[in-house]
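**Q** Sequence and predicted structure, then a few things I'm wondering about:
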Amino acid sequence: MPPPMSVPGWVWAAALAGLLALILLDLFVVDRKPHRVTVSEAAKWVTFYVGCAVAFGVGVWIFGGSEHAAAFATGYITEYSLSVDNLFIFMIIMANFAVPAIHQHRVLLIGIMMALVMRGIFIGLGAQAVQHFSWIFWLFGGILIYTAWKLAVSKQEDEEYDPNGGLVRLVRKLFPVTSEYHGARLTIKRDGRRWVTPMLIVIVAIGGADLVFAVDSIPAIFGITQDAFLVFAANAFALMGLRQLYFLLGGLVEKLVYLSRGLAVILGFIGLKLVMHALHENELPFINGGEHVSWVPEINNWVSLGVIVSVLGITTLASILKTRRDERAGGGDEATADQSEATPTGEADKAPR
């Protein structure tokens, strides 16, 4: 892995200011008036956020070099693809709590702002850990390989998520919750008491879900680059574009039937890359006498980028082909069933055997 970039404080400040500007743009322009987000509107904003990420990557290439640009691109694509899988959970939460369509965009925006703060903390802790403890690469690699195995052996239709998990139950215990929504308000005052609306419960559920997702995504991005600035930027751009992607894909997410398998390959690949890097940085006394294992090859970011893009491309194509094949088969079955129902009993009995 290339050494981290030397990023001065003013660049960090400029990046955070740009991120804040995007959040304010969402709050006061995109979400100024709650409304149902259309596919065309979502497509425009997805294009805008992807364009922002591309522009940032070009800037990294100019000022940081091609290796760091490749690291950012690989990390961004990885985080974005993991986020697409997370959309399944967001859809379950939205459906479970019957969130009105006009308020779904704001729910996602607030939830993702919470996720940015939580991931920022995790990234800061992770960056310090990888700098001071070489064994952390073994831990991160193990987490990713275990997650990849779980994704590979589990069936997507059997996966379950409880939107009334621990955080939500805690909120319900601490505060009384209204049975109905009150616009986009999180709390109301009733009978001299402060009540929580279902809107706050939904936001807590989404924030809690993303906290769980971070257990996989943060080790994955550190398997690509140890540069805290690039790690944070890749996560921020992926999360900022996630809301619009939610409305753009909608039910199409369910048609990516092989997405979990593709993500399993990607996470397994990054986990293997982390293990190989851990061998290079090895200081554990029971492995090679505590010496670095220099003969193990390192996988550079260009190879990683090629593998990840190829896996996602093959996964998407295979999913589309299977979905179309199933739809044609289903259409044929329905036609057969309709024909059977339309056939008089007497004529069916006369059919040759």
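**A** Arrived safely, thanks for sending.
**Q** okay, CA-based contacts and neighbour counts for the rest of this
**A** Fine.
**Q** where's the spatially closest residue to residue 165 that is not a sequence neighbour, which helix or strand?
**A** In space, and not counting its chain neighbours, residue 165 is closest to residue 205: 7.5 Å by CA to CA, 6 or more residues apart in numbering. Secondary structure assigned from DSSP states H and E places residue 205 in helix 198-222.
**Q** For stretch 328-335, what is the distance to the chain centroid?
**A** 34 Å (CA atoms, centre = their mean, to the nearest Å).
**Q** Could you do stretch 151-161 as well?
**A** That offset, for stretch 151-161, works out to 16 Å (CA atoms, centre = their mean).
**Q** how about stretch 176-196: buried residues?
**A** 177, 181, 184, 186, 187, 195, 196 (16 or more other CA atoms under 10 Å).
**Q** Tell me which other helices or strands the helix or strand containing residue 270 touches.
**A** Residue 270 is part of helix 259-280, with elements assigned from DSSP H and E. Helices and strands touching helix 259-280, by 3 or more CA pairs under 8 Å, 6 or more residues apart in numbering; DSSP states H and E, are helix 66-96, helix 136-153, helix 198-222, helix 301-342.
**Q** The second one: what's the following helix or strand?
**A** Spelled out, that is helix 136-153. Heading C-terminal from helix 136-153 (DSSP H and E), you reach helix 166-174.
**Q** Check it against this one:
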Amino acid sequence: MPIESGVITLELWILFFAILGITIAIDLGLIHKLKRKLRKSSQPETEHIMSSKEALGWTLTWISLAGVFAGVIYFALGNEKMIEFVTGYALEKSLSVDNMFVFLLVFTTLGIPHKYQHRVLSLGILSAIAMRIALILVGASLLENFHWMIYVFGGLLWFTSIRMIMQKEEKKIELEKNIAVRILKKFMPVNLSLVGNSFVIRINGVLHATPLLVGLAIIELTDLVFAMDSIPAVLAITRDPFIVITSNVFAILGLRALYFLIGGMLERFHYLKPGLIVLLLFIGTKMIISEFYHIPTITSLVIVFVILATVIVASLLKKPKNKE
């Protein structure tokens, strides 16, 4: 039987941030660095390259951790909240995969090698978590105080779907035209020569941004745009800030490991874009008609999983094109 929600919610927030802090410290290697300092190791620290086996292990760990937290929500808040969490997690995870194509484009365009990519993604994910928590609180507050915002969010998802249908596939990022690079240049000059793992370098006494900082700026701005789509989508499932924040954060935390796991196989997901379009159209419709017809959360969960399963199976069955 669920415990009184007002009391358990505070405890759940504490549990969530405790798990978040510990897992981020482990994932970023902060504990390993602390041990090195305590041992006063004189050996130079080398860049860590995540192997496919390690990426698989971390991906399964993040998914399992989300599953455990879903169980905690079930025992603390009941079955309905647990279903909302799982639906929000699956929705955010699937929409986040589209981010990986941007990661790949950024690293390829800027020539950032594999061994430095994890530094960019680590900082990008940490700042994305802080940014999304703020955006979720704003979005939930808008829906709470201005009921008509539900039609705005629903229309935004429809607009995104139409934009994705008409959007041409990008093969590279045009740095001179990219808005993130142009904003960065207003603060400091940009040097596109790779200098180790540094985000900034000093040239003739002036700080310059390196490709790592340029890549981070592009990824951050892109995530802000993606968040404008994904957050309204999850708010269509539930308006509970706790469920929206935790499902979003758990989905984002495993994104770095998932990128290193399937980064080389992204081209195999031929039907990801059509699947995401259908997904956003469904969620947008759910928001717009919510005043007239309520689609149960369990139905939304089933539809989301059916769309994702169809995308994965269809993509795997499609024969790859013969390369010259």
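**A** Arrived safely, thanks for sending. This one's a predicted model, so the numbers in the text were calculated from it and none came from an experiment.
**Q** quick one on the thing from earlier: which ones among the buried residues of stretch 176-196 of the first structure lie within strands?
**A** Those of these mapping onto strands are 187, 195, 196, per DSSP state E.
**Q** May I see those arranged in CSV, with distance to residue 156 of the first structure as well?
**A** What follows is those, written out as CSV (distance: CA to CA, whole Å):
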residue, distance to residue 156 of the first structure
187, 36
195, 37
196, 33
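**Q** circling back: may I see the helices and strands packed on helix 259-280 of the first structure organised as a markdown table, with mean neighbour count and distance to residue 161 of the first structure added?
**A** Converted to a markdown table, these look like this (neighbours: other CA atoms under 10 Å; distance: least, CA to CA, whole Å):
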| stretch | mean neighbour count | distance to residue 161 of the first structure |
| --- | --- | --- |
| helix 66-96 | 21 | 7 |
| helix 136-153 | 20 | 14 |
| helix 198-222 | 22 | 9 |
| helix 301-342 | 14 | 23 |
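**Q** Same list (these) but as a markdown table, adding distance to residue 53 of the first structure.
**A** Below are these laid out as a markdown table (distance: least, CA to CA, whole Å):
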| stretch | distance to residue 53 of the first structure |
| --- | --- |
| helix 66-96 | 8 |
| helix 136-153 | 25 |
| helix 198-222 | 16 |
| helix 301-342 | 16 |
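**Q** Which one of these lies nearest to residue 26 of the first structure?
**A** Proximity to residue 26 of the first structure (CA to CA) singles out helix 198-222 among these, at 16.8 Å.
**Q** Now do the equivalent of residue 84 of the second structure over in the first structure against residue 221 of the first structure, distance only.
**A** Under the alignment (TM-score structural alignment), residue 84 of the second structure pairs with residue 71 in the first structure. Between residue 71 of the first structure and residue 221 of the first structure the computed distance is 9 Å (CA to CA, to the nearest Å).
**Q** excluding its backbone neighbours, what's nearest whatever residue of the first structure lines up with residue 162 of the second structure?
**A** Alignment note (TM-score structural alignment): residue 162 of the second structure maps to residue 149 of the first structure. Closest residue to residue 149 of the first structure apart from its sequence neighbours, by CA to CA, 6+ apart: residue 264 at 6.8 Å.
**Q** and the counterpart of the one you found in the second structure, what does it touch?
**A** Matched by TM-score structural alignment, residue 264 of the first structure corresponds to residue 277 in the second structure. Counting by CA atoms under 8 Å, 6 or more residues apart in numbering, residue 277 of the second structure makes contact with 161, 162, 164, 165.
**Q** ok, the residues you listed in the first structure, which still hold?
**A** Using both residues aligned by TM-score structural alignment, their matches' CA atoms under 8 Å, the first structure keeps these contacts from these: 161, 162, 164.
**Q** rewinding a little: report the angle between the helix holding residue 205 of the first structure and helix 166-174.
**A** 150 degrees (axes from the mean of the first three to the mean of the last three CA atoms, to 10 degrees).
**Q** The very next helix or strand once past helix 198-222 of the first structure vs the second structure, average distance?
**A** Sequence order places helix 228-240 as the next helix or strand after helix 198-222 of the first structure, per DSSP H and E. With mean CA distance after the TM-score superposition for the first structure, helix 228-240 of the first structure departs from the second structure by a mean of 0.7 Å once superposed.
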